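Colleague: okay, here's the prediction I keep looking at, along with the sequence it came from:
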Amino acid sequence: MQEAAGIFQPVLDLVAAYPYLMLFVGLLLAGEVVLLPALYLATTGRLDPVAVILVAVVATMLSDLAWFMIGRWSPSGAVEKMRQRHSSRVVNRLQGLFSRNGPRLLFLSKFVYGTRIAAQVLAGALNMPFRTWVMVNFAAVVTITLAMAGLAWGVVGTAQHLEQLVEHIEVAFLLFLLLAIAAYLLVGTMMRKRWFRS
């Protein structure tokens, strides 16, 4: 087990030394999966929350820009790749929806797991104006990042309140237990006096 830990130690040292750079690279390669632990670390005070949110927005925008440009530079190739993964009927329907409601679908794709990349590629392939793409995508990235941050703070805050509540419950239970023991002894003493008095 120590050998396995030793193998990963250089990576762990790198993450500890450059957490925001590692967050940036992780978001470029893996997306929002990397954001969740970073938000947890931010909510517990180990990382700066503003820096985490800024890095997340910049990295996600750059990643999305790469997918958008792939669609823009090779529209037929990008759509054909999608047809290889999904049926032509699904891709045709998606293209039709996207040509009518592109900005709305681009925004909503951030909230539906597994659709982000396809939406970026289609936005590029269907020649969505770059300015529209930037505005809609930026709004979506900021919205989803802040929503995830809000959820993270809510969960961690609730857990901390729950921890405090558990401490109070432990004290209350201890008091209840002491009162129950005292009542048991008192009632027992009274009953013994009553039974043995007659």
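Modeller: Here it is on my side, so go on. Only a predicted model underlies this, so the values are computations on that prediction, with no experimental measurement involved.
Colleague: from here on, just use CA atoms for contacts and neighbour counts.
Modeller: Noted.
Colleague: and the helices in the protein?
Modeller: Using DSSP state H, the helices of the chain run over 2-17, 19-30, 32-43, 49-73, 75-85, 88-109, 116-125, 130-197.
Colleague: could you dump those helices into JSON lines and include mean neighbour count?
Modeller: Shown next, in JSON lines, are the helices of the chain (neighbours: other CA atoms under 10 Å):
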{"stretch": "helix 2-17", "mean neighbour count": "11"}
{"stretch": "helix 19-30", "mean neighbour count": "17"}
{"stretch": "helix 32-43", "mean neighbour count": "19"}
{"stretch": "helix 49-73", "mean neighbour count": "19"}
{"stretch": "helix 75-85", "mean neighbour count": "15"}
{"stretch": "helix 88-109", "mean neighbour count": "16"}
{"stretch": "helix 116-125", "mean neighbour count": "24"}
{"stretch": "helix 130-197", "mean neighbour count": "14"}
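Colleague: distance of the residue nearest in space to the middle of the chain relative to L12?
Modeller: Central residue of the chain (CA atoms, centre = their mean): L36, 3.7 Å from the mean position. Distance, L36 to L12, by CA to CA, to the nearest Å: 18 Å.
Colleague: ok, and here's another one to check against it:
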Amino acid sequence: MLEAVWPFLQSLQGAPAYALVFVLLFICGIGLPINEDIVLLGASALTLKGVMEPVPLMVVSWFGLLCGDGLLFHWGHRFGTRVLRMGFLGRLISEQRLETMQATMRRYGPAYIFVVRFMPGVRSVLFLAAGSLKMPYRHLFIFDGLAALIQLPLLVYGVRYVGGRWEEILELMQRFQGVIIPAIIVLLLAVWLVRRRNSRERQV
């Protein structure tokens, strides 16, 4: 699907381009088989060609991600396990898998939603599981929104930094999509912990 949409996106300018990115990210969020990290990387690359600007792209992408995740969370919140009878969602996740994800959410609590944003392949299921546990909506928007505020600048400005090599990055993402984003967040957390420890040592 993405291969068919991509040439069309590259032919757009301004508002229509942003609108299409929003739609793509929204449908990624509700579980359709499109990798949103690849969408974001590709859209970021188009800022190098003047199709979109970085800051408006990040704003539109943030709302697209949160709306898609929020709708899936809402379905879980409203319908619980009955959501498995809802057409494609029933094919997306089995009852046993939903129960496993619910156990994960119970174990780590609402802050785990922050980590979920950086976990390709299981985001949709985990947001659905979080909703089915009747977590407050504010937990989703706080933790998922904060994580997206970190993810988007990393991807957009990361692509702009590597410039002409973005296609190599995109190819690596497609090949190792389940590893790269988690590796990035682990690296960021490691840097934060090292800086925090150094700051404490200086205070002592």
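Modeller: Looks like it arrived, so ask away. Only a predicted model underlies this, so the values are computations on that prediction, with no experimental measurement involved.
Colleague: ok, back up a step: which position in structure 2 aligns with the residue nearest to the centre of structure 1?
Modeller: Correspondence of L36 of structure 1 to structure 2, assessed by TM-score structural alignment: L41.
Colleague: what of D48 of structure 1?
Modeller: Matched to structure 2 by TM-score structural alignment, D48 of structure 1 sits across from E53.
Colleague: quick one, what contacts that match?
Modeller: T47 (CA atoms under 8 Å, 6 or more residues apart in numbering).
Colleague: again with the one 10 residues further on
Modeller: Applying CA under 8 Å, 6+ apart, we find F63 of structure 2 in contact with F22.
Colleague: what does it align to in structure 1?
Modeller: With TM-score structural alignment as the criterion, F63 of structure 2 lines up with V58 in structure 1.
Colleague: then H139 of structure 2?
Modeller: Under the alignment (TM-score structural alignment), H139 of structure 2 pairs with T132 in structure 1.
Colleague: wait, what's in contact with the closest residue to its match other than its chain neighbours?
Modeller: Nearest non-adjacent residue to T132 of structure 1, counting by CA to CA, 6 or more residues apart in numbering: P103, 7.4 Å away. Counting by CA under 8 Å, 6+ apart, P103 of structure 1 touches T132, W133, V136.
Colleague: can I get the residues you listed in a markdown table with distance to R83 of structure 1?
Modeller: Formatted as a markdown table, these follow (distance: CA to CA, whole Å):
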| residue | distance to R83 of structure 1 |
| --- | --- |
| T132 | 26 |
| W133 | 23 |
| V136 | 26 |
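Colleague: of those residues, closest to V112 of structure 1?
Modeller: Of all the contacts of P103 of structure 1, V112 of structure 1 sits closest to V136, with 15.7 Å by CA to CA.
Colleague: against S63 of structure 1, how distant is that closest one?
Modeller: Here the criterion is CA to CA. By it, V136 of structure 1 lies 15 Å from S63 of structure 1.
Colleague: got it, and Q160 of structure 1?
Modeller: With CA to CA as the criterion, Q160 of structure 1 and S63 of structure 1 are 35 Å apart.
Colleague: repeat that for F196 of structure 1.
Modeller: For F196 of structure 1, the distance to S63 of structure 1 (CA to CA) stands at 86 Å.
Colleague: what do you get for V171 of structure 1?
Modeller: Here the criterion is CA to CA. By it, V171 of structure 1 lies 51 Å from S63 of structure 1.
Colleague: looking for the alignment partner of R117 of structure 2 in structure 1.
Modeller: Using TM-score structural alignment, the equivalent of R117 of structure 2 in structure 1 is K110.
Colleague: for burial, what's the neighbour tally of that match?
Modeller: If you count neighbours by other CA atoms under 10 Å, K110 of structure 1 ends up with 20.
Colleague: that one contacts F138, correct?
Modeller: No - assessed by CA atoms under 8 Å, K110 of structure 1 is found out of contact with F138, at 10.7 Å.
Colleague: quick one: map R72 of structure 1 onto structure 2.
Modeller: For R72 of structure 1, the residue aligned by TM-score structural alignment is H77.
Colleague: apart from its chain neighbours, what residue comes closest to its match?
Modeller: In this structure, H77 of structure 2 finds its nearest non-sequential neighbour in G131, 4.1 Å apart by CA to CA, 6+ apart.
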